[in-house]
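Enquirer: Sharing a model prediction with you, sequence too.
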Amino acid sequence: MATTKWSLDPMHSEVQFKVKHLMITTVTGYFQTFNVEVETENDDFSTASQLVFTADVNSISTNNEQRDTHLKSADFFDTDTHGEIRFVGNRYEQTGGDSAKLHGDLTIKGTTKPVTVDVEFGGIVVDPYGQTKAGFTITGKISRKEFGLTWNAVTEAGSVVVSDDIRLNAEIQLVKQA
């Protein structure tokens, strides 16, 4: 079996997160700078021997500069010390059809925990430029407090400002390397 390397197509990929604010609305944020590198046997992603995702926390955007600055501070990500989020996949488990579970270790703010995300495999196609591409939709949920992101405040009525659960959504397109 031949080892196949896949790299991120950043023009056709996005990574976002969603968090409840005041427990009544959802705020969406994005990482504008991130990378994914994968090694498989041929084109079979269930054989992935290396899968590494990284995100530059300084590239965070919630469409609000004041909130983004707060997220980069020691109250949350502490980008002066912990500027990168890292996920290292260690098992791609087919669950039926194009669905899978991706198991791995997620590191945020110096804390590493096992995480499992849901993966929908979109398929492999050759684009008009002759590049072989693979597409994935990834969803999951983590507890921010488990990764040391514990800042919160309480409203006059007793509601929390930021929920513990963070929903993760990513659209990832990979390019097969020659």
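Expert: Arrived safely.
Enquirer: from here on, contacts and neighbour counts on C-alpha atoms
Expert: Will do.
Enquirer: Identify the residues contacting the residue nearest to Lys145 when sequence neighbours are not counted.
Expert: Distance criterion C-alpha to C-alpha, 6 or more residues apart in numbering; nearest residue to Lys145, sequence neighbours excluded, is Asp164 at 6.3 Å. By C-alpha atoms under 8 Å, 6 or more residues apart in numbering, the residues touching Asp164 are Val19, Ser143, Arg144, Lys145.
Enquirer: out of the residues you listed, which are buried?
Expert: Taking 16 or more other C-alpha atoms under 10 Å as the criterion, what is buried in the contacts of Asp164 is Val19, Arg144.
Enquirer: And here is the other one:
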Amino acid sequence: MAISWKIDPAHSEIQFKVKHLMITTVTGYFRNFDLEVETQTEDFSSASRIEFTAEIDSIDTNNAQRDAHLKSADFFDSENNKQIKFVGKEFNADGDKANLKGDLTIRGTTKPITLNVEYGGIVVDPYGQTKAGFTVNGKISRKEYGLTWSAVTEAGQVVVSDEIRLLAEIQLIKQA
């Protein structure tokens, strides 16, 4: 019998990091997201369905002008692409370390990626809910997903790197 899990948004965060001018890192977040997981066992070794979405319009880099640019056709084109989507295809666990292979869709382009997963364990919270925790990270090339806007400074410095680091702290709640 399948066990269903849903994300606890109050105790989870989805972020990305990108080099700016190749000398500093800018961090951004998606504030609205969803994740559903189905497993056959509570240890997640039998994860059979993993589906994640993030709302493009919820992007937050702590700068309204930059957020508007990221939502524009130069980047995510949120008018025509409402979500980023990840569908897990294969979960391979070895103790508290795992990798998750799946398809990531950004701006209508779907590519396979592999994410590193660190399993934090399962606990029952003070309200009787069973919760599981994970740290997830990986890297993608933004240009492979059609996010090709680029600029160069007068001195020849790249303004935004191609490599995007993905980081997520995930807490799931077991569904009754």
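Expert: Sure, I can see it. As the structure is a prediction and not an experimental result, all values here were calculated from the model.
Enquirer: circling back: closest to Asp56 of structure 1 among the contacts of Asp164 of structure 1?
Expert: Arg144 (17.1 Å; C-alpha to C-alpha).
Enquirer: what's the counterpart of Pro126 of structure 2 in structure 1?
Expert: Counting by TM-score structural alignment, Pro126 of structure 2 lines up with Pro128 in structure 1.
Enquirer: Now do the SS call for that match.
Expert: Of the three states, Pro128 of structure 1 takes coil under DSSP: H, G, I helix; E, B strand; the rest coil.
Enquirer: and Lys6 of structure 2, how far is that from Ile164 of structure 2?
Expert: Distance, Lys6 of structure 2 to Ile164 of structure 2, using C-alpha to C-alpha, to the nearest Å: 26 Å.
Enquirer: wait, Ala155 of structure 2
Expert: Ala155 of structure 2 is 23 Å from Ile164 of structure 2, by C-alpha to C-alpha.
Enquirer: Repeat that for Glu90 of structure 2.
Expert: To Ile164 of structure 2, Glu90 of structure 2 is 22 Å away according to C-alpha to C-alpha.
Enquirer: Also Thr135 of structure 2?
Expert: To Ile164 of structure 2, Thr135 of structure 2 is 17 Å away according to C-alpha to C-alpha.
Enquirer: And Lys85 of structure 2, by the same measure?
Expert: Taken as C-alpha to C-alpha, the span from Lys85 of structure 2 to Ile164 of structure 2 is 16 Å.
Enquirer: Neighbour count: the two, which is higher?
Expert: Between Lys85 of structure 2 and Ile164, counted using other C-alpha atoms under 10 Å, Lys85 has the larger neighbour count: 21 against 17.
Enquirer: ok, that one - contacts?
Expert: Lys85 of structure 2 makes contact with Glu51, Phe52, Thr53, Ala54, Leu104, Thr105, Ile106 under the criterion C-alpha under 8 Å, 6+ apart.
Enquirer: Just give me the neighbour total for His103 of structure 1.
Expert: The number of residues packed near His103 of structure 1 is 18, by other C-alpha under 10 Å.
Enquirer: likewise Thr81 of structure 1?
Expert: Neighbourhood size, Thr81 of structure 1 [other C-alpha under 10 Å]: 11.
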